[in-house]
Every structure is written in structure tokens, then in C-alpha cells.
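Asks: here are the coordinates; sequence isn't available:
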């Protein structure tokens, strides 16, 4: 099966650092508002996905949720979670005090990949 989510080496390092500081984590990528569409990292349970939001995979063992409407727009795309230097919009995410911002790089799945995608988990 084709994964919907991958994580860069630099993002993995930051995730491990945050997990050591805060314990279990979760990611949520909203569809707009004050945080834009940047992925946000929270302590697990620090944010509650809405009904029908999509969990597209695990980032170093931690759930990566996408807003239901944003997922409908990006459901044909592969997400690569990365981290860059700088202060992202909102500042709610745990990496902000480190001077980092998580971001996602997208690419469209090929026709072949679309036939064998991992299923998503929906929040019910």
C-alpha cells in the first residue's frame, strides 16, 4: 500500500525533541483561519479533531489529522511533513519556541499509486 504521509529527517529530529519535552504528540492540519493551512503539533489530546476529519498517517508514531474539507481538496496528494526555520502563523504549535515551523510539501499521486493508497481513518 502507498503511504499518504512521509516525514523528512529534519522534521523527525524536531518531533523526537518535542516528544522528549512534552510526551505523546499529535498533528492537525486545518483548512484556514488564524493558523492557515500549516500543520500544527500539539500534546496528544490537546486538540480534538472534528467529526469526519481524516487521519492520513503517522508522523514518527503520532497521528497526523487533516481537516475534513482540506482533505477533500488534497485527497489525491501525498504529504511530506518538513520543518523550516522561522515563526509560522498563529504560533500555537509546539515547535514555535524552537524557532521552527512545520510545513507540508505536496505532490499528486500517480495513476498507479491512486489504485493502492492506504485507507484514512475518519473521526466519528
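Replies: Received it, and whenever you're ready, just let me know what you need. A quick note: this is a predicted structure, and the numbers were derived from the prediction, not measured.

Asks: C-alpha from now on. contacts and neighbour counts both.
Replies: Fine.

Asks: and stretch 113-122, end to end?
Replies: Criterion CA to CA, to the nearest Å; first-to-last residue distance in stretch 113-122 is 21 Å.

Asks: how many other residues sit next to the closest residue to residue 59 other than its chain neighbours?
Replies: For residue 59, the nearest residue in space outside its immediate sequence neighbours is residue 7; the separation is 6.3 Å by CA to CA, 6 or more residues apart in numbering. Counted with other CA atoms under 10 Å, the burial measure for residue 7 works out to 18 neighbours.

Asks: put this next to the first one:
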């Protein structure tokens, strides 16, 4: 089965560092402006999901949730979480105090990949 989300080694290393510092994590990608334009990392259960938000998979064992409306737009795309060595638009994500910002690289799935995607999880 094809994963909808992966991470660069740089992102995985940062996630491990954040988990050692904060414990279990979760990610959320919103569809709005400002903070919603980049993935946010929170302590697990410290962000309240909206009805029908979508978990597209896990990174290092931590769930990556996407706003239901944003998912509709990007449902044909693979997400790759990466890191920039700069502070992005927001300040609520756990990596910001380290001078880092998570970002997403997208690519469109091939027709064969679309037929073999891992199942989704919905917040109901």
C-alpha cells in the first residue's frame, strides 16, 4: 500500500528531537491563511480536530491530520514533510523555538498509486 505522507531525514531527526522534549506529538495541516499554510506540530491531543478532518498517515509513529477542506483539494497528492532553517509565518508549532519551520512538498500520485493508497482515518 502507498503512503500519503513521508518525511525527509532532516524532518525525521527534528521530530525525534521534539518527541524527546515534549512526548507524544501530532501534526495538523490547516487550509487557512498564515499558520494554516504550513504543517503545525503539537503535543498529542493539544490541538482540537474539526469534524471530518482526515488523518493521512503517520510520521515516526505520530499522526498527520489535514483539514477536511484542504484534503479535498490535495487528495490526489503525496505529502512530504521537510524542514526549513528559518521561522515561518506562525509561532504555535513546537519547532519554532528551535529556529525551524516544517514545510510540505507535494507531488501528484500516479494512476497506479491512486489505486493502492493506504486507508484514511476520519475524525467523527
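Replies: Received it, and whenever you're ready, just let me know what you need. Since we're looking at a predicted model, the values are computed, not measured.

Asks: TM-score for the pair, please.
Replies: Structural agreement between the two chains, given as a TM-score (TM-score structural alignment, normalised by the length of structure 1), stands at 0.98; 124 aligned residues with a CA RMSD of 0.7 Å.

Asks: quick one on the thing from earlier: dump the residue contacts of the residue nearest to residue 59 of structure 1.
Replies: 59-60, 80-82 (CA atoms under 8 Å, 6 or more residues apart in numbering).

Asks: ok, now how distant is it from residue 17 of structure 1?
Replies: Using CA to CA, one gets 15 Å for the distance from residue 7 of structure 1 to residue 17 of structure 1.

Asks: burial count for the residue mapped onto residue 21 of structure 2 from structure 1?
Replies: Structural alignment places residue 21 of structure 2 opposite residue 21 in structure 1 (criterion: TM-score structural alignment). The number of residues packed around residue 21 of structure 1, counting by other CA under 10 Å, is 10.

Asks: how far away is residue 21 of structure 1 from residue 28 of structure 1?
Replies: 19 Å.

Asks: over to residue 59 of structure 1?
Replies: As judged by CA to CA, residue 59 of structure 1 and residue 28 of structure 1 stand 11 Å apart.

Asks: of these two, who's got more company?
Replies: Each of residue 59 of structure 1 and residue 28 has its neighbours counted (other CA under 10 Å); residue 28 has more, 23 against 20.

Asks: can you classify the more buried one as helix, strand or coil?
Replies: Under the three-state scheme (DSSP: H, G, I helix; E, B strand; the rest coil), residue 28 of structure 1 adopts strand.

Asks: hang on, it packs against residue 65?
Replies: Yes: when contacts are counted by CA atoms under 8 Å, residue 28 of structure 1 is listed as touching residue 65 (4.6 Å).

Asks: quick check: neighbours shared by those two?
Replies: Going by CA under 8 Å, 6+ apart, residues that sit against residue 28 of structure 1 and also against residue 65 are residue 49.
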